[in-house]
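Asks: Model the following, please.
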Amino acid sequence: MRTMGLLGGMSWESTAVYYRLMNQGVAARRGGLHSAPLRLASVDFAEVAALQRAGAWQQAGELLGRTGAGLRAAGAQALLIATNTMHKVADTVVRESGLPLLHIGDATGQALRAAGVRRAGLLGTRFTMEDGFLARHLNEGYGIEVAVPPEPDRAEVHRIIFDELCRGVQHDSSRAAFARIIGALAESGCDAVILGCTEISLLVDPAAPGWPVPLFDTTALHAQAAVDWMLQEETA
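Replies: Okay, here's the model as predicted:
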């Protein structure tokens, strides 16, 4: 198996989900006591979040890139950034780390295209919903039109992510807010909704019955792409 480097801690709540899903995926495919060959670096999210708020994206990208270079030195052969938001600086991370990146937008775009989705709603941090980097990746690479909620709903989604989910807090009222926002996106013409923050599936179960449109969990899709990559045979 090939060794994956996991840039985590943003937040550690969702990084724990990545770790579980990747190990479960390898065990399911290989059987027995097999588990995922990983190199994990968990950064201090408070430092990264402060750089996000300050708009210091170049500095944040260089921080993750240096961390990724450490994973390369420890034996990682590729990188996974365990957060949607920090894919905003994916190019910097690749350049600074010297490793190829399994992009969360590719895992998501491939699943959306395979399902025949043409227009998808996007939920995530304010940065992910408003800065356009993930929407462009999905549109240019996979032909997916991306829509986001109106500003008050974007603010509420962002608040729930940072004030609750990243801190291990889950409220029924927040679950209801997500259900309302997902319903509104469906009514606006979206034929799917992307859970475009790696913490959202801690609150919203994509497999639960009753959603008006299919929900695509970027965390699960990204972890599955990592399992596929780790189990590919290396070529000389």
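Asks: rest of the way, CA atoms for contacts and neighbours
Replies: OK.
Asks: Now for the residue nearest to residue 33 when sequence neighbours are not counted, which secondary structure element holds it?
Replies: Spatial nearest neighbour of residue 33, excluding adjacent residues (CA to CA, 6 or more residues apart in numbering): residue 27 at 6.8 Å. Element membership for residue 27, per DSSP states H and E: helix 12-30.
Asks: Now show me the structure for the sequence below, then we'll compare the two:
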Amino acid sequence: MKTIGVIGGMSWESSAEYYRLLNRYAKARLGGHHNARSLMATVDFADIEALQRAGDWDALGVQMAQAATQLERGGADLVLLATNTMHRVCASIEAAIAIPFLHIADPTGDALRAAGVTRVGLLGTRYTMEQDFYVGRLRSVHGIEALVPDERERMDVHRIIYDELCHGVVKAESRGMYQRVIEALAARGAQAVILGCTEITLLIKPEDSALPVFDTTALHAQAAVDWALEGQGHQGDLA
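Replies: Got it, this is the predicted structure:
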């Protein structure tokens, strides 16, 4: 099995979920005492969040490239960025390393197309919902139209991510708010919803949603394990 390198810490709550999923998927594939071979370079989210608020994406690109280079030097064969928002600077990462980089939108786009979904709701940070780096990739690479909540809803979705979920706080009232946003997206024609922030999976499960859920964290982790195993036979399903 090849070694998966993970740029984590944005937030560490979702990075811990990545670690859990990578190992569960590897065990499901290989059985026994197997787990994923992995490395994680963890950045300090306080620094990242401050640069995000300041709009200094160039500095953020430098930090992500440094973390990716650290993983490559440490022996990683593949790099994952364990956050949707920071894919805004994926070009900086790809330019810094010689090993493959697995973009988080691509496993999600592949799963949506396989399910016949062409119009999908997108929940995430306001950067992910409002900028074109994610919506544009879904459209140009996968032919999928992404709908985002209205301005007030985007503010609430973003606030809950940063003020609650990044701190491991899960509130029933916040789940209810997200459920109302999902219902509004369904009314506008969304056939499914993307949990386009790696923390949202802590709050919304498939049974909580009026629409089919596509969880970027789980899809990203599974695609990484599939890549790392490269055809080492399937020996069981994920429980």
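Asks: one step back: pull the number of nearby residues for the residue nearest to residue 33 of the first structure.
Replies: Neighbourhood size, residue 27 of the first structure [other CA atoms under 10 Å]: 16.
Asks: Now do the same contact list for it.
Replies: 33-36 (CA atoms under 8 Å, 6 or more residues apart in numbering).
Asks: now residue 21 of the first structure, nearest residue through space, not along the chain?
Replies: Nearest to residue 21 of the first structure is residue 223, by CA to CA, 6+ apart, at 6.2 Å.
Asks: typo on my end, it should be residue 41 of the first structure
Replies: residue 7 (5.3 Å).
Asks: repeat for residue 110 of the second structure
Replies: residue 142 (7.2 Å).
Asks: same deal with residue 74 of the second structure?
Replies: Nearest to residue 74 of the second structure is residue 39, by CA to CA, 6+ apart, at 7.8 Å.
Asks: And the helices in the first structure?
Replies: Here the first structure has its helices, by DSSP state H, at 12-30, 45-54, 57-73, 90-97, 104-114, 126-131, 133-142, 151-159, 172-187, 218-231.
Asks: any residues touching the last one, and which ones?
Replies: Going back to what we said before, that points to helix 218-231 of the first structure. Contacts for helix 218-231 of the first structure (CA under 8 Å, 6+ apart): 1-4, 14, 17-18, 21-22, 25-26, 36-37, 80, 82, 84, 102-104, 107-108, 111, 194-198, 201.
Asks: Now that we have those residues, which of them are buried?
Replies: 2-4, 14, 17-18, 21-22, 25-26, 36-37, 80, 82, 84, 102-104, 107-108, 111, 194-198, 201 (16 or more other CA atoms under 10 Å).
Asks: Turn the helices of the first structure into a markdown table, including distance to residue 205 of the first structure.
Replies: Formatted as a markdown table, those follow (distance: least, CA to CA, whole Å):
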| stretch | distance to residue 205 of the first structure |
| --- | --- |
| helix 12-30 | 13 |
| helix 45-54 | 25 |
| helix 57-73 | 30 |
| helix 90-97 | 28 |
| helix 104-114 | 17 |
| helix 126-131 | 20 |
| helix 133-142 | 22 |
| helix 151-159 | 16 |
| helix 172-187 | 10 |
| helix 218-231 | 11 |
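Asks: Kindly compare burial across those and name the winner.
Replies: Across the helices of the first structure, averaging neighbours per residue (mean count of other CA atoms under 10 Å) puts helix 218-231 on top, at a mean of 22.
Asks: and for that one, what span of the second structure is it aligned with?
Replies: Mapped onto the second structure using TM-score structural alignment, helix 218-231 of the first structure spans residues 216-229.
Asks: picking up where we left off before, show the contacting residues for the residue nearest to residue 41 of the first structure.
Replies: Shown in contact with residue 7 of the first structure (CA under 8 Å, 6+ apart): 40-43, 64, 67-68, 79-82.
Asks: Nearest to residue 51 of the first structure among these?
Replies: Lowest distance from residue 51 of the first structure to the contacts of residue 7 of the first structure (CA to CA) belongs to residue 64, with 11.7 Å.
Asks: Give the aligned equivalent of the closest one in the second structure.
Replies: So, by TM-score structural alignment, residue 64 of the first structure is matched to residue 64.
Asks: Next one: its match from residue 85 of the second structure, what distance?
Replies: 12 Å (CA to CA, to the nearest Å).
Asks: ditto for residue 50 of the second structure
Replies: From residue 50 of the second structure to residue 85 of the second structure the distance is 14 Å (CA to CA).
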